[in-house]
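1. Got a predicted structure plus its sequence, pasted below:
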Amino acid sequence: MQVLLCPEPMDPEALLAVTPEELAQALLLRRQVLKEELPNVIRTLEAEEESLEPRVQRIVTSHRSTNDKVSELKKKRNSAQKEAGAILGVVKGARDSLAVSGKMVNLDPHWKKEKLLDELEQIEDSIQTSALDHRAEKKLLDRRKKLLEENDRWLKSRRESNPEMATFIDSRSKMNTLYRKADNAHRRMIEIVEKAQPMYEKKVVLTAELREIRRQLDRAKELLAQSDHAIAHWERRLKDGFGELGGGFPDLMAANIRVSKGGRSSFARNSKPKRGGAAPRGEEE
């Protein structure tokens, strides 16, 4: 008896010439081969799954951690921007009020600013370029600290003499600090997202690979579980024939016999004409 394992493409006449016994033998042999080979296939797929799963888990966990960091930075950015935006209204109001009242004065006159910057620059230059011992450096640092304290006291006195200007300066300073905080959080978000992009792309690839391995593994296990039943089915068909055998063995030749007698195939019987289309010639509407 000819066995059909991997037949070459067949024309309709050759296909119709295949006997039920040949087809059943080919199906039986295929099931027997699968039963023999599937355990090795399953072990290979399970090994691949076992190897890949920890990698996927690590990269998923890492990506989730990155998303959590981005989410936290986003909250900080939004909070700082919202608070700064609220203060912006206060700053504008204070500025307009001071401008109308004529109290919009410079708290840091040019001469005072220049003197302070000159002395601070001289101290910085001495620290950076002069070969000083620790005692001399300490004196310079103390002098710089004193200059900054003097400037703070001067600003404080001006604020006390002009409370409206103090509110304007303090609010503007706080607003700027909040906007810088928001900008820093946003830049950090961008850096994290850009660095995480390759990791995200790798996660997509590995996750898809693991999903495909599991799909193949499930299918292989399903086929193996069906093997004994399928083998027994085709062994009985080869032994007892292809007609009605009872007990879950229907007549496999019914359609063949019907067509050979001029009847319609199951495909033609199940096909329905399109709604609104003309009825086939030779049939009543």
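-> Perfect, I can see it now. Numbers count the residues shown, from 1 in each chain.

2. Only C-alpha atoms from now on, for both contacts and neighbour counts.
-> Will do.

3. now the helices for the stretch 151-285 of the chain?
-> Ranges of helices in the stretch 151-285 of the chain, per DSSP state H, counting those that start in this stretch, are 163-240, 254-260, 266-270.

4. Pick the most buried one from the ones you listed.
-> The highest mean neighbour count among these, using mean count of other Cα atoms under 10 Å, belongs to helix 163-240: a mean of 16.

5. and stretch 73-82, how far from the chain's centre?
-> 23 Å (Cα atoms, centre = their mean, to the nearest Å).

6. Same question for stretch 91-103.
-> So, by Cα atoms, centre = their mean, the centroid of stretch 91-103 is 50 Å from its chain's centroid.

7. what residues does that stretch touch?
-> For stretch 91-103, the surrounding residues in contact (Cα atoms under 8 Å, 6 or more residues apart in numbering) are 104, 164-165, 167-168, 171-172.

8. out of the helices of the stretch 151-285 of the chain, which comes closest to V60?
-> Nearest to V60 among those is helix 163-240; the distance by Cα to Cα comes to 6.6 Å.

9. Closest one of the contacts of stretch 91-103 to I87?
-> In terms of Cα to Cα, no member of those lies closer to I87 than S171, at 6.6 Å.

10. Look up how far Q57 lies from the closest one.
-> Distance, S171 to Q57, by Cα to Cα, to the nearest Å: 48 Å.

11. returning to that earlier point: in CSV: the helices of the stretch 151-285 of the chain, plus distance to E83.
-> Formatted as CSV, the helices of the stretch 151-285 of the chain follow (distance: least, Cα to Cα, whole Å):
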stretch, distance to E83
helix 163-240, 7
helix 254-260, 79
helix 266-270, 70
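
12. Out of these, which gets nearest to L16?
-> helix 254-260 (10.3 Å).

13. show me the contacts for the residue nearest to the spatial centre of the chain.
-> What sits nearest the mean C-alpha location of the chain, by Cα atoms, centre = their mean, is Y200, with 5.8 Å. By Cα under 8 Å, 6+ apart, Y200 lies in contact with H63.

14. What of H229?
-> Counting by Cα under 8 Å, 6+ apart, H229 has no contacts.

15. Just flag the most distant two among the contacts of stretch 91-103.
-> Across the contacts of stretch 91-103 (Cα to Cα), the longest gap, 14.7 Å, separates M104 and S171.

16. name the element E37 belongs to?
-> Using DSSP states H and E, E37 falls within helix 20-101.

17. quick one: that helix to helix 163-240, angle?
-> Put simply, helix 20-101 runs at 180 degrees to helix 163-240, going by axes from the mean of the first three to the mean of the last three Cα atoms, to 10 degrees.

18. next, the one to line up against it:
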Amino acid sequence: MTTTALGAVSANFGRDVEDNLDQIAAHVTDARSRGVALLAFPEACLGGYLSVLGSGRDGTHADAPEDLPPVMDVDGPELRRVAEIAGDMTVVVGFCESDGTERFNSAAVVSGQGVHGVHRKVHQPLGEGLYYAAGDGFAAIDTAVGRVGALICYDKAFPEAARALALDGAEIITCISAWPASRTASADDLAEDRWTHRFDLFDRARALENQVVWVASNQAGTFGRLRFVGSAKVVGPGGDVLAATGTTAGVAYADVDVAATLEGARRSMFHLGDRRPELYLEPVRV
């Protein structure tokens, strides 16, 4: 049996990029001592998220963010520093990417060899599209730990996103988030918050329906008016939670024999192989 140690971080990251890099280095050092091969950090861990979210459907915000995350280039000094920190480990980090014209909410899959690939967040909730351009695709990435897919936060609410990565051969899907508690009818206990329940349900469903290993990170604590639900976890291909942080800061670690676990899950009922795409309706614009 060959196991791979996986980790999902629940922690608070704000605007101070140097402090964020120090946090990333500390987590990587601890993870390396545990033999971790893949460590997923939260969405926007390199420069912080938006401080408020609006109602979204009409594209408006009740409040504007106090400031915006700093923009970074894929080949810039911040991700070079992450690569130096990562060494032989594969890490997934979130940052505000600039292509010189647009801003994107992005996730980079990085090791000491450099940036292996970048996912730009496709689905944008609650007026986020006022500040970021949307990504336009999904692709799995070859890494030292196997074929990895990356999603960001609200992407997990759309089955097609994770399915596209699974069909592209992803064995492990990381979904990095800055997922807040509900702003209306919120619960004092984050564990009872309805948005916490949704976050957890999406994680388990996406892992089960695609029969992949799912690694979900999230911001913890508060930023501006947002209160994050934490709840980082590693989920097996049967939808079983292998490790979780709960709603507090921490790291969920799990040792998984990825190949054997996927083979076992897919032996009798292979969801990807049993699809009947010729019978599915073409998407209809709403």
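-> Received it, and whenever you're ready, just let me know what you need. Source: prediction; values computed, not measured.

19. Give me the TM-score for this pair.
-> Put the two chains on top of each other and the TM-score (TM-score structural alignment, normalised by the length of the first structure) is 0.17; 77 aligned residues with a Cα RMSD of 5.6 Å.

20. what's the closest of the helices of the stretch 151-285 of the first structure to S62 of the first structure?
-> Among the helices of the stretch 151-285 of the first structure, helix 163-240 comes nearest to S62 of the first structure, with 8.5 Å by Cα to Cα.

21. what's the spacing between K146 of the first structure and D118 of the first structure?
-> For K146 of the first structure, the distance to D118 of the first structure - Cα to Cα - is 14 Å.

22. ok, now S227 of the first structure?
-> Using Cα to Cα, one obtains 93 Å as the distance from S227 of the first structure to D118 of the first structure.

23. Near R55 of the first structure, how many other residues are there?
-> 15 (other Cα atoms under 10 Å).

24. my bad, A17 of the first structure
-> When neighbours are counted by other Cα under 10 Å, A17 of the first structure comes out with 8.

25. now L165 of the second structure
-> Neighbours of L165 of the second structure using other Cα under 10 Å come to 25.

26. That one falls within a helix, correct?
-> Yes. When DSSP: H, G, I helix; E, B strand; the rest coil is applied, L165 of the second structure is found to be in a helix.

27. what comes into contact with the helix or strand that the helix holding E37 of the first structure is followed by?
-> Using DSSP H and E, the helix or strand that follows helix 20-101 of the first structure towards the C-terminus is helix 110-129. Here helix 110-129 of the first structure makes contact (Cα under 8 Å, 6+ apart) with 137, 140-141, 144, 147, 151.

28. Distance of E119 of the first structure relative to D125 of the first structure?
-> Taking Cα to Cα, one finds E119 of the first structure at 10 Å from D125 of the first structure.

29. Of the two, which one has the most company?
-> The neighbour comparison of E119 of the first structure against D125 (other Cα under 10 Å) goes to E119, with 14 against 11.

30. What distance do you get for that one to L141 of the first structure?
-> On the measure of Cα to Cα, E119 of the first structure and L141 of the first structure end up 12 Å apart.

31. can you pull the contacts of V36 of the second structure?
-> Per Cα under 8 Å, 6+ apart, neighbours of V36 of the second structure: 4-7, 89.

32. Run a quick check on V91 of the second structure versus L39, I expect a contact.
-> Yes. If you go by Cα atoms under 8 Å, V91 of the second structure and L39 touch, sitting 4.8 Å apart.

33. quick one, strands of the stretch 101-250 of the second structure?
-> Here the stretch 101-250 of the second structure has its strands, by DSSP state E, counting those that start in this stretch, at 103-111, 114-120, 141-143, 146-152, 172-177, 213-219, 222-223, 226-227, 233-235, 241-244, 250-256.

34. would a markdown table of those with mean neighbour count be doable?
-> Formatted as a markdown table, the strands of the stretch 101-250 of the second structure follow (neighbours: other Cα atoms under 10 Å):
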| stretch | mean neighbour count |
| --- | --- |
| strand 103-111 | 25 |
| strand 114-120 | 20 |
| strand 141-143 | 17 |
| strand 146-152 | 25 |
| strand 172-177 | 29 |
| strand 213-219 | 32 |
| strand 222-223 | 18 |
| strand 226-227 | 20 |
| strand 233-235 | 29 |
| strand 241-244 | 20 |
| strand 250-256 | 22 |
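
35. what's the closest of these to R32 of the second structure?
-> Using Cα to Cα, the nearest of these to R32 of the second structure is strand 250-256, at 11.5 Å.

36. Three-state assignment for A25 of the second structure, please.
-> Following three-state DSSP, the label given to A25 of the second structure is helix.

37. Now it. Nearest residue, chain neighbours left out?
-> Spatial nearest neighbour of A25 of the second structure, excluding adjacent residues (Cα to Cα, 6 or more residues apart in numbering): I85 at 5.9 Å.

38. residues near that neighbour, how many?
-> 21.

39. Secondary structure element holding it?
-> helix 77-86.

40. got the buried residues for that helix?
-> For helix 77-86 of the second structure, burial by neighbour count (16 or more other Cα atoms under 10 Å) applies to 78-80, 82-86.

41. Likewise for stretch 42-50 of the first structure?
-> 42, 45, 49.

42. For the closest residue to L73 of the first structure other than its chain neighbours, which residues are in contact?
-> Leaving aside its chain neighbours, L73 of the first structure sits nearest to A185 (5.5 Å; criterion: Cα to Cα, 6+ apart). Neighbouring residues of A185 of the first structure by Cα under 8 Å, 6+ apart: 73-74, 76-77.

43. Mind doing that once more with 10 Å?
-> 70, 72-78, 80, 179, 191 (Cα atoms under 10 Å, 6 or more residues apart in numbering).

44. before we move on, what about R159 of the first structure?
-> 107, 153, 165-170.

45. Pick the one among these closest to L38 of the first structure.
-> Proximity of the contacts of R159 of the first structure to L38 of the first structure (Cα to Cα) peaks at D170, which lies at 76.6 Å.

46. Which parts of the second structure are helices?
-> 17-33, 77-86, 159-167, 194-210, 258-266 (DSSP state H).

47. Are there helices or strands packed against the first one, and which ones?
-> Applying 3 or more Cα pairs under 10 Å, 6 or more residues apart in numbering; DSSP states H and E, we find helix 17-33 of the second structure packed against strand 4-11, strand 36-40, helix 77-86, strand 90-98, strand 250-256.

48. same check, this time on the last one
-> Packing partners of helix 258-266 of the second structure (3+ Cα pairs under 10 Å, 6+ apart): strand 4-11, strand 213-219.
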